[in-house]
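Peer 1: Just need the structure, nothing else, for what follows:
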Amino acid sequence: MTVTNDTVAHALETPELEQPYEELSLKKDEYERIKEVLGRRPTDAELTVYSVMWSEHCSYKSSKTHLRYFGETATEEMNSKILAGIGENAGVVDIGDGNAVTFRVESHNHPSFVEPYQGAATGVGGIVRDIMAMGARPIAVMDQLRFGPADAPDTARVLPGVVHGIGGYGNSLGLPNIGGETVFDPAYAGNPLVNALCVGTLKVEDLKLAFASGTGNKVMLFGSHTGLDGIGGVSVLGSESFEEGAERKLPAVQVGDPFAEKVLIECCLELYAAGVVVGIQDLGGGGLACATSELAAAGDGGMRVNLDNVPLRATDMTAAEILASESQERMCAVVTPENVEKFREICAKWDVTAAEIGEVTDEKDRYVVYHNGELVIDALASTIDEGPVYERPYARPDWQDELQEMAELPRPTDLRQTLLDLVASPALCSRDYITEQYDRYVRGNTVQARHANAGVLRIDEHTHRGVAVSTDASGRYTKLDPNMGARLALAEAYRNVAVTGARPVAITNCLNFGSPEEPAIMWQFREAVHGIADGAVELGIPVSGGNVSFYNQTGEEAILPTPVIGVLGVIDDVRDSIANAAGACGEPEVLILLGETKKEFGGSVYQELAGAELSGLPPQVDLANEKKLVEFFAGNSAITAAHDLSEGGLFQAVFEMLRSSGAGVELDLSKVHEDDFVALLSESASRAVIATTADHFDLVLKRADDHGIPAAVIGTTDDTGEIRLPGVTLPLAELEEAWSATLPDLFNRALGANSVVE
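Peer 2: Below you'll find the model as predicted:
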């Protein structure tokens, strides 16, 4: 993206000058609208700023009309604990005792395909700065990853770099990675998904928002210098689908420095504590163009920016390049004149560069930018920030009915081998090869992370109050039924939090879909939004914010529609959280299945393992049953372990519960379903397996009955180290070997003998 410098005066003198708006991913009608808004052709800098701010990534121009449904459906009671919600950098929830938690998940998909390490690393860096911008200290990260087939050559190129990028950046920041998910599917072969989540804590009174207020207040840019990296990240990489050779779009990928970000975190927290910040905005997608125009649009005045004061690390940068650069580790603050010196002192203490680049003016909504002493932007901030709103056509595709017709599913001819293949499948095998690259316990407040249902963190070291966080999604379910698929993702994340003993309090999301210009894609998107919003109302917890990522496709082939849902829960004392490993308490434990098992295999792991085409309906979820599980688990000290049921069904859950302790069990499937095949492998929702000791057995069954939850005793742990079924015995050691070998075998072979993830 090469542009020449330009001024407003020159734009007035040369109205017919041709401009490269298409290279900036602007449509012809959008370019004409910009000229209409300005009353003239834009300068190069203005064209760049509008292209950035009107991109899908920044403006939500194709999704706004549907995202409004979240606000239309949320009740006052649901939002009563939300301190900052949809539209802010991150959602913030009041969790009591003066404490608040902020969390958000965001995509960095296309950059991670182009340059896996930096794409993933800067995805982590960007989401961490979103949390910082709320006035919070980041305390943990999570990730949701989607790749092509595990044995595909390009997966061997992309996955190691992504994993190294996430681990390298997060570990260097000293943030524990407390969970996530990695999925392999051919639909993601040319368009992997890298969704990063961050959690932060703050006191309620320390909340910060992004707005420029107070005439004469100064605009301070602080952090790393501005360079040429990342230019076009949101307008080019984030606003088009991939074609062959897209991995060569390196200039549009940002370059991260986690050590600079670590210093920036501490600097920001001291600035907040000193009370010298009026408004704050991070610089991520859209760079300085986004940060300054959004601050101006959200404030009560206008803004004057002088690009000559921006610290640069490249020479001869044009105004457009300075504004569009997505160089990392930068923040923008609004500071009163009397606090500027204190602001500079704190930045100097942390060796953070700080520069006064502008001020708030009394010209409401007017946004002016100077470069080399000349006026290069003169526009209304609201016209930059709001962008167009499209009512994209949407229609249920003709092929949906045929897709939902369940293809004949072959039953296992060798159940023993099928179960070994199940645990060893790329869908269910151990992710240790990936997660061992991450530090899970840095900072010392991680209570649960590795192999846990949800990440559990202590946020108050005196009261031991904590949070549980989980993220989930199933593109296969959502392809079959977008509304139900989104509800299932919400239900699983909610259930994962519930089985730790925490009470879910808020939802976030990252909605990954194909091109919004395709009516079938927009139908999927609309259905998913309605599924999440209606589901949130049924569960009684709010959607605190989210992110939309469109154009996730290669050519005409879109990814599976993938609405990633994050759920945050609160637990009064993390020492009482429920773990998921059974058989470790020193005495036999009774295993009880909660919930009803039905013959539901549409989109299941077994369907995929059996070689059948994706077809049928996904499991049908009644969210009222999920709420019952919350009431059952919250404060239930009689449970020694719990594990939700999802992909892989009952057998996978029991194996994962027993593997770490080495205990065995003989499963009685007759109380689960009349068909052992269904009992073992169905993926019906609203289910969990719990373990309890004999002295609490009756109490647990009564509690389940009191809450209207079906409960079936399926076995008692023993010291055999085997899972025994009718006619089949499977030693845990054999299952463990199959489960743990898959990814190391695939990726060490692909990368070369004795290689490790780098």
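Peer 1: Could you use CA atoms for every contact and neighbour count after this?
Peer 2: Will do.
Peer 1: Would you map the strands across the stretch 351-500 of the chain?
Peer 2: For the stretch 351-500 of the chain, the strands defined by DSSP state E, counting those that start in this stretch occupy 354-361, 366-371, 374-380, 446-448, 455-458, 466-472.
Peer 1: To compare with the earlier structure, here is another sequence to fold:
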Amino acid sequence: MTSGLTHAVDTVERAAATPDEPQPFRELGLKADEYQRIREILGRRPTDAELAMYSVMWSEHCSYKSSKIYLRYFAETTTDEMRAGMLAGIGQNAGVVDIGDGWAATFKVESHNHPSYVEPYQGAATGVGGIVRDIMAMGARPVAVMDQLRFGPADAPDTRRVVDGVVRGISGYGNSLGLPNIGGETVFDPCYAGNPLVNVLCVGVLRREDLHLAFASGAGNKVILFGARTGLDGIGGVSVLASDTFGGDESGPGRKKLPSVQVGDPFMEKVLIECCLELYAAGLVIGIQDLGGAGLACATSELASAGDGGMTVRLDAVPLRTNNMTPAEVLCSESQERMCAVVAPQNVDAFLAVCRKWEVPATVIGEVADGDRLRITWHGETVVDVPPRTVAHEGPVYHRPIARPASQDELNANTSRTLHRPATGEELRSTLLALLGSSHLCSRRFIVEQYDRYVRGNTVLAEHADAGMLRVDECSGRGIAVSTDGSGRYTLLDPYTGAQLALAEAYRNVATTGATPVAVTNCLNFGSPEDPEVMWQFAQAVRGLADGCAVLGIPVTGGNVSFYNQTGSTPILPTPVVGVLGVIDDVNRRIPPALGSKPGEVLMLLGDTRDELDGSVWAQVTADHLGGLPPAVDLARERVLAEVLSAASRDGLVSGAHDLSEGGLAQAIVEAALAGETGCRIVFPEGYDPFVMLFSESAGRILVALPRDGENKFRSLCDTRGLPATRIGVVDKDSDTLEVQGLFSVTLAELRSTSYRVLPGLFG
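Peer 2: Got it, this is the predicted structure:
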């Protein structure tokens, strides 16, 4: 790109000569003391390009400046034993864990919340693209995605716009990449009306020796930008062009506003995946970084900071798709489908040849240098000269004020025990159908059927399952299971316990398939960090999650923090989303989620059922009630559950299993019966309250179906480990009815109709 700039390029030389020139640091999101610190670091005012780099890299999204003092607790609570199988952890593009037989798995979940409200399709689509590139950057082949979605009330007019765009965006991008979507969650709640949550997880697999990290080392090694050309999309999202100093429109001089949502091209990403895998296989890559948030500003500063510390970049060598872009725009563009690699000089030709084979544009834009400076030139003039660590890793650290909400005691005192509880058989039946026919518990088939769940042929569990499962090795049958969960309602009632309940459910979902949980990732969605009550929720949730992982003995390998999720001054429910990865040595011994796979099955309920209905779906649907305390969590018991299910899976003792969570036992039985298309008869032991048994949301419980001749052996397995196991009924393949003996019955057809018609009626 040549001339046509709207003003003279702001070079380092010019910045030093004009120390008092006003700069729009506030419009770019920097505070006065942050701007002053930048001047002190550089010994002068920053250039336009430097100011843009610092503004995006010191943003909450990139620097974690309000959260990092709490996130350190994850490292403090991770023991050497927990780290034993971890090959890459917090600070890398994604966590990587050893899964046996020379294989490794990498996974991470990130948010794309705000863009998905502004432009739902592209916001969600590029959320998928971004997390997939994080997985690619570790040297892995992406093999599956999952999503955690939260929207406003299902019947609100704007919810249809957002749901339609987000679901089409996820399916349009993921399906085009050929990645199965193997699970997730969709929640509707008024607090997300103006601020939906779109959290996307991607998992990849690789051989241990193929692990790659993001660093630039070895003076003289070349820096190659490859993938899509760079344009103006995404710049508005980080406010780089908030003033005339940085501006004009796409057509040339005078641009003021630019799109804040990136535009994705899944077909470019698909060839980029294959191109990267061939480059890795040929040994042509020393270090690699994807370009996501903050674009080249992030990639260059992080690569240099994590390596030897020096790098030179020729910014005018970057291939552009828009005329008249300024250096600041090129650096901070968040155009999608781009990667940055460090390559030895002797391998550059081979690297470029592989890119040509896949028709992926690739350009040498710089090289690793001696020293500790990142220098970026524009048509021969220096526009950036900074210590890269001050950009990428030494940003501001805030100790935000914290205050327990003044309303917390009142909230916790407002229990659901004052609500009318159904007692008769007809009341219990009506309650079951009301919950099943609500947007909170109805079938999500309308959404998930828009996703390809079985592409690539390695998906062994997805539809109806508590966790998605994939075959990794076709010879041995080794596989992985993944689940994501979260509960804003429970976390509002008690952030520490709420985070642990999300962890426990994701852990239990993986265990229910017969896999052994081994690692955790997270996406922490909260309101403004400038709100002391939000920061109290955040701090409590982090501690709860870290302490919970320590009890379970599995590490947090990475994650994401998303702040400022609120409409006006009203924050969303605090929503920590937790992902758990598990390993199974042979997917052929997986436990399915459906009833009736074997004749004469016995139904048993594992764990303790208590009168715990505060924050439950029952309280939400029947009385729009939220108050009291969440269910108790016993993570030691969760470990025992996982051990029992793993042992039962190996010995073939369990023919079906389903986790109990939202909606309690009633919902678990309905889902498992519909999945197996079989009737069943529930018989509660004498002395049990049917309402509590059906609708309590006590944690640490799993419904299991056993072959009749294996009941005694399974019960012995539970007794040995001190795990309560209560026989509650039998499966009846000859029946089309779910019967709760002595109380009510309902046909599978009515259950199916009640559950399946809700979302198509709202969004179809």
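Peer 1: Work out the TM-score between the chains.
Peer 2: Once superposed, chain against chain, the TM-score is 0.95 (TM-score structural alignment, normalised by the length of the first structure); 734 aligned residues with a Cα RMSD of 1.4 Å.
Peer 1: thinking again about what came up before, most tightly packed of the strands of the stretch 351-500 of the first structure?
Peer 2: Among those, strand 466-472 has the highest mean neighbour count (mean count of other Cα atoms under 10 Å), at a mean of 29.
Peer 1: which residues of the second structure does it align to?
Peer 2: Using TM-score structural alignment, strand 466-472 of the first structure lines up with residues 479-485 of the second structure.
Peer 1: what does stretch 541-551 of the first structure give?
Peer 2: Using TM-score structural alignment, stretch 541-551 of the first structure corresponds to residues 554-564 of the second structure.
Peer 1: Pull the distance from the matching stretch to the chain's centre.
Peer 2: Put simply, stretch 554-564 of the second structure sits 9 Å off its chain's centre (Cα atoms, centre = their mean, to the nearest Å).
Peer 1: same question, stretch 320-331 of the second structure
Peer 2: Its chain's C-alpha centre and that of stretch 320-331 of the second structure lie 31 Å apart, by Cα atoms, centre = their mean.
Peer 1: Over to stretch 713-720 of the first structure?
Peer 2: Offset of stretch 713-720 of the first structure from its chain centre (Cα atoms, centre = their mean): 37 Å.
Peer 1: can you check stretch 706-722 of the second structure too?
Peer 2: Centre-to-centre, stretch 706-722 of the second structure and its host chain are 36 Å apart (Cα atoms, centre = their mean).
Peer 1: Likewise for stretch 520-534 of the second structure?
Peer 2: Mean-position distance between stretch 520-534 of the second structure and its chain equals 14 Å (Cα atoms, centre = their mean).
Peer 1: Sketch out the strands for the stretch 51-200 of the second structure, chain order is fine.
Peer 2: For the stretch 51-200 of the second structure, the strands defined by DSSP E, counting those that start in this stretch occupy 86-88, 95-100, 103-111, 141-151, 181-188, 197-207.
Peer 1: Now do the last one: which elements does it pack against?
Peer 2: Okay, so that is strand 197-207 of the second structure. For strand 197-207 of the second structure, the packing partners by 3 or more Cα pairs under 8 Å, 6 or more residues apart in numbering; DSSP states H and E come out as strand 103-111, helix 113-118, helix 120-136, strand 141-151.
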